[in-house]
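Participant: Compute the structure for the input listed below.
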Amino acid sequence: MTDQIHCPQCGALAKHDQKFCESCGSEIPQGISIEKKQDYTSNVGLFDPSHLNYVLQEKYWDFGSGPIYDEGGNQIGKMKRKLLSLRAKIELLEMNGHIGASIHRKIVAIKPSYDLKDENEVLIARFQKTLLSVFRPKFELKDPNGNIIFTAFGKFMGFDFEIYKGSDNLKQNLIAEIHKTDRWKDVFFGGIIDFKDTYAIRVHDKSVDRRLLLGFVITIDNVLHDQ
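Facilitator: Down below sits the predicted model:
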């Protein structure tokens, strides 16, 4: 079996001895194999600030469940969609099964809206799409008082995003970048063979709350690619 790792920049698979990613051209770290470590689970928690790269693999025909990896291919958590939930509830779980956060779709809303709650089901943020443009989507994450925490500015077709603090896309406010690594299945096959979505997240601001960041990425995917 060929040893493979995830590219820390875009999340694409690469051979362990490959120096540069064929997808984005980034340098590939040497000596870490996702195939050798596929059964290994990290002791570092899902929301630990030491994580600067995440790979989210939503499986089962975009149902909302799947593993979450670090850049070395170690599973550090998972997404779990609750069956028969009218609010399309998705839980963010640590490897020990502890629920760190959950996402709930608002049933009565003009625009797609979601609530992000902590482990005790207390509201910590609200998500909303602000522009209807398919080509340049924009999303906001607000605190319970309506203040903007993050804004995600999408690139072509919403396959890539940059997330900033507040409402302005100023360079010094860049928090993270998101890349949908399997985008061409959506473009060329119209989702017919799209049985999973894979996202790579690169964190620029080490102090960012990982619950807010991961919850934001999952809700963006739900609105754009899981309809």
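Participant: C-alpha from now on. contacts and neighbour counts both.
Facilitator: Noted.
Participant: Can you get me a residue count around M157?
Facilitator: 15 (other CA atoms under 10 Å).
Participant: for the protein, longest helix please?
Facilitator: helix 210-225 (DSSP state H).
Participant: got the buried residues for that one?
Facilitator: Neighbour counts over helix 210-225 (16 or more other CA atoms under 10 Å) mark 210-222 as buried.
Participant: I'd like to know which of the residues you listed is nearest to L86.
Facilitator: N222 (14.4 Å; CA to CA).
Participant: show me what contacts the closest one?
Facilitator: G64 (CA atoms under 8 Å, 6 or more residues apart in numbering).
Participant: all helices for this structure, in order.
Facilitator: Using DSSP H, the helices assigned to the chain run over residues 183-189, 210-225.
Participant: Of those helices, give the one that comes closest to N147.
Facilitator: Distance to N147, taken as CA to CA, is lowest for helix 210-225 among the helices of the chain, at 14.0 Å.
Participant: Could you provide the buried residues of helix 210-225 in TSV, with additional columns for distance to N145?
Facilitator: Below are the buried residues of helix 210-225 laid out as TSV (distance: CA to CA, whole Å):
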residue	distance to N145
R210	20
R211	18
L212	15
L213	18
L214	21
G215	18
F216	17
V217	21
I218	22
T219	19
I220	21
D221	24
N222	24
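Participant: Surely I103 and S85 touch.
Facilitator: No: at 11.3 Å, I103 does not count as touching S85 under the criterion of CA atoms under 8 Å.
Participant: and those two? which has more neighbours close in?
Facilitator: More crowded of I103 and S85, by other CA under 10 Å: I103, with 26 against 11.
Participant: Who's the closest spatial neighbour of L141, skipping the chain neighbours?
Facilitator: Nearest non-adjacent residue to L141, counting by CA to CA, 6 or more residues apart in numbering: F127, 4.6 Å away.
Participant: Proceed likewise with the subsequent sequence, for comparison:
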Amino acid sequence: MYVIKERFFSIGDDFDVEDENGNRVFHVDGKVFSVRNRVVIEDVNGDEVASVHRHLVALRPTYEIRIGGEKAAEVRKKLFTPFRDKFTIDVPGPDDLEMKGNLLDHEYVIEQDGREVAAVSKRWLTIRDTYAVQVAEGADPLLIIGSVLALDLALDRDKRGESDD
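Facilitator: Sure, this is the predicted structure:
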């Protein structure tokens, strides 16, 4: 399980992603996003291991996740999904993932071929403004954390009324 702050980029602060024991496993540079539409995920040594950036020209919110310099996925919000938020996590090949959940409850699941590979929740913790991210065995934690960052960025843009036009 990983623990991350809720409002990632509302102020543009850097923050750490911790494991269930409170040990820092990743550092996220949130200041980069406001300047270059890009978020950098670093390991404990300060080396970039992944990034998330927003496509500036897209019909719907679209974010690219790069891991180790290689494109790992594109996260796209589905255009019409009443009562729920749905995102496609398009990975190279046939094994796409889907992230769906409820914006008001801050509860999301990430599924691949109908199997849950991650759960994102505020309910698992009593600390306000934090998410718990439970990653299933065999799932790539960087891909999952990058997808959650893309989700938060897209929802924050929606809340502020920004469009991708």
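Participant: that older thread, which residue of the second structure sits opposite the residue nearest to L141 of the first structure in the alignment?
Facilitator: Using TM-score structural alignment, the partner of F127 of the first structure in the second structure is V75.
Participant: All the strands of the first structure, in order from the start?
Facilitator: Here the first structure has its strands, by DSSP state E, at 4-6, 13-15, 53-58, 66-69, 75-81, 90-93, 99-105, 113-118, 123-129, 138-142, 148-154, 160-165, 174-180, 197-203.
Participant: ok, the residue nearest to the spatial centre of the second structure to I89 of the second structure distance?
Facilitator: Taking CA atoms, centre = their mean, the centroid of the second structure lies closest to V148, which sits 1.8 Å from it. From V148 of the second structure across to I89 of the second structure, the span is 10 Å (CA to CA, to the nearest Å).
Participant: One more: N21 of the second structure?
Facilitator: Taking CA to CA, one finds N21 of the second structure at 28 Å from I89 of the second structure.
Participant: So which of the two has more stuff around it?
Facilitator: Neighbours around N21 of the second structure and I89, counted as other CA under 10 Å, are more numerous at I89. The numbers are 28 against 9.
Participant: for that one, what are its contacts?
Facilitator: By CA under 8 Å, 6+ apart, the residues touching I89 of the second structure are 73-76, 96-99, 147.
Participant: and with 10 Å instead?
Facilitator: 62-65, 72-77, 95-99, 110-112, 143-144, 147, 150 (CA atoms under 10 Å, 6 or more residues apart in numbering).
Participant: quick revisit: leaving out chain neighbours, which residue sits closest to the counterpart of the residue nearest to the centre of the second structure in the first structure?
Facilitator: Under the alignment (TM-score structural alignment), V148 of the second structure pairs with V217 in the first structure. Distances taken as CA to CA, 6+ apart place I178 nearest to V217 of the first structure, at 7.7 Å, with adjacent residues excluded.
Participant: Map that neighbour across to the second structure for me.
Facilitator: Superposed on the second structure with TM-score structural alignment, I178 of the first structure falls opposite V120.
Participant: and which of the buried residues of helix 210-225 of the first structure is nearest I68 of the first structure?
Facilitator: Using CA to CA, the buried residues of helix 210-225 of the first structure come closest to I68 of the first structure at L214, 9.9 Å.
Participant: D62 of the first structure against L224, yeah?
Facilitator: No: judged on CA atoms under 10 Å, D62 of the first structure makes no contact with L224 at a distance of 11.3 Å.
Participant: I'd like the distance between G154 of the first structure and I163 of the first structure.
Facilitator: Distance, G154 of the first structure to I163 of the first structure, using CA to CA: 9 Å.
Participant: which one of the two has more residues nearby?
Facilitator: The neighbour comparison of G154 of the first structure against I163 (other CA under 10 Å) goes to I163, with 27 against 21.
Participant: any idea what T151 of the first structure aligns with in the second structure?
Facilitator: Using TM-score structural alignment, T151 of the first structure pairs with E98 in the second structure.
Participant: Quick check: its match touching I110?
Facilitator: Yes: counting by CA under 10 Å, I110 is a contact partner of E98 of the second structure at 5.5 Å.
Participant: between the two, what contacts are shared?
Facilitator: Joint contacts of E98 of the second structure and I110 (CA under 10 Å, 6+ apart) are 86-89, 116-117.
Participant: Just the closest of the residues you listed to D105 of the second structure, please.
Facilitator: K86 (14.1 Å).
Participant: Apart from its chain neighbours, what residue comes closest to the closest one?
Facilitator: K100 (4.4 Å).
Participant: How many neighbouring residues does the one you found have?
Facilitator: For K100 of the second structure, the count of nearby residues is 22 (other CA under 10 Å).
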